[in-house]
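Colleague: just coords:
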């Protein structure tokens, strides 16, 4: 399954969470009607949204191209009785199933990575302008942290150690905790044991990569150490790759199994390619 990241959103998109109104036997028209309204939001917030992802249990069930956002009282949904009190002050959209070139990018993908744990909003907009603004903010934070570390005049492993400490005291770890809440590999969930682990090391990353959430996994101490030191990596499906330098005895002690797998998104893949090429210990 593909896990969507912010970088995968090529259009101005709204994600609609379908809850008790959804069931697998809905007709296409019924699915369309429950997906297009109605919410207590301002029209101007969504006017730039051109694509809607209808989602149940974080999986995209359908993709719609928006013709128009309008007050819910003007929706005239065919399969849902009109209720003026329920729809007053709410909004919705009219449109149709998106063209194949757009639909195939999102249908049946997971949007779990787009939401922080505990997010209960039934609809959220992801606008390209705001996404770019968010990226610039994290690039600036990375630049500031780099400057602070450089001012310490450290070298080699000392620099790596300081980066690890600073990252695990800061916002990068907090964001990964919100995204994962447990070790990506073994499900250890005690937050005092979890470590923010870069996929592509800080020293090798560009400024816009250093605090990119797609350049990190949340790992327990054992798996963080193995990943950082190239004893394990992951392929582009998330399946574990075990270096030949890690023998079977230590695999047992370190809780490494050949059938382990993590959830990854498209944004993780470029960093994993770097990790496999430059960090993973390969056969001599």
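Modeller: Now that the structure is in, tell me what you want to look at. Just so it is clear, the model here is predicted, and its values are computed rather than measured.

Colleague: going forward, measure contacts between C-alpha atoms and count neighbours the same way
Modeller: OK.

Colleague: list the contacts of the residue most central in space within the chain.
Modeller: Centre of the chain computed as the mean C-alpha position; nearest residue by CA atoms, centre = their mean is residue 113, 2.5 Å away. By CA atoms under 8 Å, 6 or more residues apart in numbering, the contact set of residue 113 is 3-5, 179.

Colleague: residue at max distance from the center of this protein?
Modeller: In the chain, by CA atoms, centre = their mean, residue 84 is the one farthest from centre (37.3 Å).

Colleague: what about the residue nearest to that residue when sequence neighbours are not counted, neighbour count?
Modeller: Excluding the flanking residues, the one nearest residue 84 by CA to CA, 6 or more residues apart in numbering is residue 73, at 6.6 Å. The tally of other residues near residue 73 (other CA atoms under 10 Å) stands at 20.

Colleague: can you check residue 31 too?
Modeller: A total of 20 residues lie near residue 31 under the criterion other CA under 10 Å.

Colleague: any idea how far residue 79 is from it?
Modeller: 9 Å (CA to CA, to the nearest Å).

Colleague: contacting residues for residue 36?
Modeller: Residues in contact with residue 36 (CA under 8 Å, 6+ apart) are 92-94.

Colleague: how far away is it from residue 114?
Modeller: Relative to residue 114, and taking CA to CA, residue 36 is found at 20 Å.

Colleague: about what we covered before: JSON lines for the contacts of residue 113, including distance to residue 121, neighbour count and secondary structure?
Modeller: Shown next, in JSON lines, are the contacts of residue 113 (distance: CA to CA, whole Å; neighbours: other CA atoms under 10 Å; DSSP: H, G, I helix; E, B strand; the rest coil):
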{"residue": "3", "distance to residue 121": "20", "neighbour count": "21", "secondary structure": "strand"}
{"residue": "4", "distance to residue 121": "18", "neighbour count": "20", "secondary structure": "coil"}
{"residue": "5", "distance to residue 121": "18", "neighbour count": "20", "secondary structure": "coil"}
{"residue": "179", "distance to residue 121": "16", "neighbour count": "18", "secondary structure": "helix"}
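
Colleague: let's bring in a second one:
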């Protein structure tokens, strides 16, 4: 049981209101593997997401979440249309929806780096993260607004 808690990071907890503003939380449940390399976690987190044009939101952080536990925090330096850059793996969704330069992009990816200033979040379980969110990507500001209304 201790090993499961350690793997999930359930010893330390955090609430949505403690998350940095202007962040996007990205659920990597389908691609996360225990002890995965940082570059693989980066690729799993950064691409390819069906979201509104993220360049307009000025997102400060992209937070990789696995089963409500923060696995890593990245700083997106630039957002590009999906499949604009090389990645170590490609998902089935990417293959089914190849980029079309004639169409406005509906999938996005970022190029960035590890957020050294927010490593204090890594390993913390988000206690009030809603279950069953429809989209694997959710904005911290949206979650905070929903909490204030309820």
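Modeller: That came through, no problem. Given the structure is predicted, the values throughout are model-derived calculations rather than measurements.

Colleague: overlay the chains and give the TM-score.
Modeller: Comparing the two superposed chains by TM-score structural alignment, normalised by the length of the second structure, the resulting TM-score equals 0.73, with 132 aligned residues with a CA RMSD of 2.7 Å.

Colleague: is the residue nearest to the centre of the first structure part of a helix or strand, or is it coil?
Modeller: Assigned by DSSP: H, G, I helix; E, B strand; the rest coil, the conformation of residue 113 of the first structure is helix.

Colleague: which residue lines up with it in the second structure?
Modeller: Aligned against the second structure by TM-score structural alignment, residue 113 of the first structure finds its counterpart in residue 128.

Colleague: hang on, the earlier thing: name the nearest of the contacts of residue 113 of the first structure relative to residue 133 of the first structure.
Modeller: Distance to residue 133 of the first structure across those (CA to CA) is lowest for residue 5, with 15.7 Å.

Colleague: next one: the closest one from residue 106 of the first structure, what distance?
Modeller: Distance, residue 5 of the first structure to residue 106 of the first structure, by CA to CA: 11 Å.

Colleague: against which helices or strands is the helix or strand residue 134 of the first structure falls within packed?
Modeller: Assigned by DSSP states H and E, residue 134 of the first structure falls within helix 128-150. On a contact count with 3 or more CA pairs under 8 Å, 6 or more residues apart in numbering; DSSP states H and E, helix 128-150 of the first structure meets helix 156-167, helix 207-210.

Colleague: the last one packs against which elements?
Modeller: Just to be clear, that refers to helix 207-210 of the first structure. Counting contacts by 3+ CA pairs under 8 Å, 6+ apart, helix 207-210 of the first structure packs against helix 128-150.

Colleague: for the closest residue in space to residue 89 of the second structure that isn't next to it in sequence, give its distance to residue 131 of the second structure.
Modeller: Closest residue to residue 89 of the second structure apart from its sequence neighbours, by CA to CA, 6+ apart: residue 43 at 7.8 Å. As judged by CA to CA, residue 43 of the second structure and residue 131 of the second structure stand 24 Å apart.

Colleague: who has more neighbours out of these two?
Modeller: For residue 43 of the second structure versus residue 131, the count of surrounding residues by other CA under 10 Å is larger for residue 43: 19 against 8.

Colleague: the more buried one maps to what in the first structure?
Modeller: Counting by TM-score structural alignment, residue 43 of the second structure corresponds to residue 33 in the first structure.

Colleague: its match: which element?
Modeller: Secondary-structure assignment from DSSP H and E places residue 33 of the first structure in helix 28-35.

Colleague: could you pull out the buried residues of that helix?
Modeller: Residues of helix 28-35 of the first structure classed as buried: 30-35 (neighbour count, 16 or more other CA atoms under 10 Å).

Colleague: following that helix, which helix or strand comes up?
Modeller: strand 37-39.

Colleague: I'd like to know which elements that next one is packed against.
Modeller: On a contact count with 3+ CA pairs under 8 Å, 6+ apart, strand 37-39 of the first structure meets strand 91-97.

Colleague: could you dump the buried residues of helix 28-35 of the first structure to JSON lines with distance to residue 164 of the first structure?
Modeller: Formatted as JSON lines, the buried residues of helix 28-35 of the first structure follow (distance: CA to CA, whole Å):
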{"residue": "30", "distance to residue 164 of the first structure": "51"}
{"residue": "31", "distance to residue 164 of the first structure": "47"}
{"residue": "32", "distance to residue 164 of the first structure": "47"}
{"residue": "33", "distance to residue 164 of the first structure": "49"}
{"residue": "34", "distance to residue 164 of the first structure": "46"}
{"residue": "35", "distance to residue 164 of the first structure": "44"}
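
Colleague: closest to residue 172 of the first structure out of those?
Modeller: Of all the buried residues of helix 28-35 of the first structure, the one with the least separation from residue 172 of the first structure (CA to CA) is residue 35, at 33.9 Å.

Colleague: can you tell me which residues contact that closest one?
Modeller: 16, 18, 54.

Colleague: the residues you listed in helices, which ones?
Modeller: Judged by DSSP state H, helices contain none of the contacts of residue 35 of the first structure.

Colleague: which members of the residues you listed are classed as buried?
Modeller: The neighbour count (16+ other CA under 10 Å) marks 16, 18, 54 as buried among these.

Colleague: distance of the aligned residue in the second structure for the first one from residue 37 of the second structure?
Modeller: Read it as residue 16 of the first structure. In the second structure, the residue matched to residue 16 of the first structure (TM-score structural alignment) is residue 26. Residue 26 of the second structure is 17 Å from residue 37 of the second structure, where distance means CA to CA.

Colleague: thank you, goodbye.
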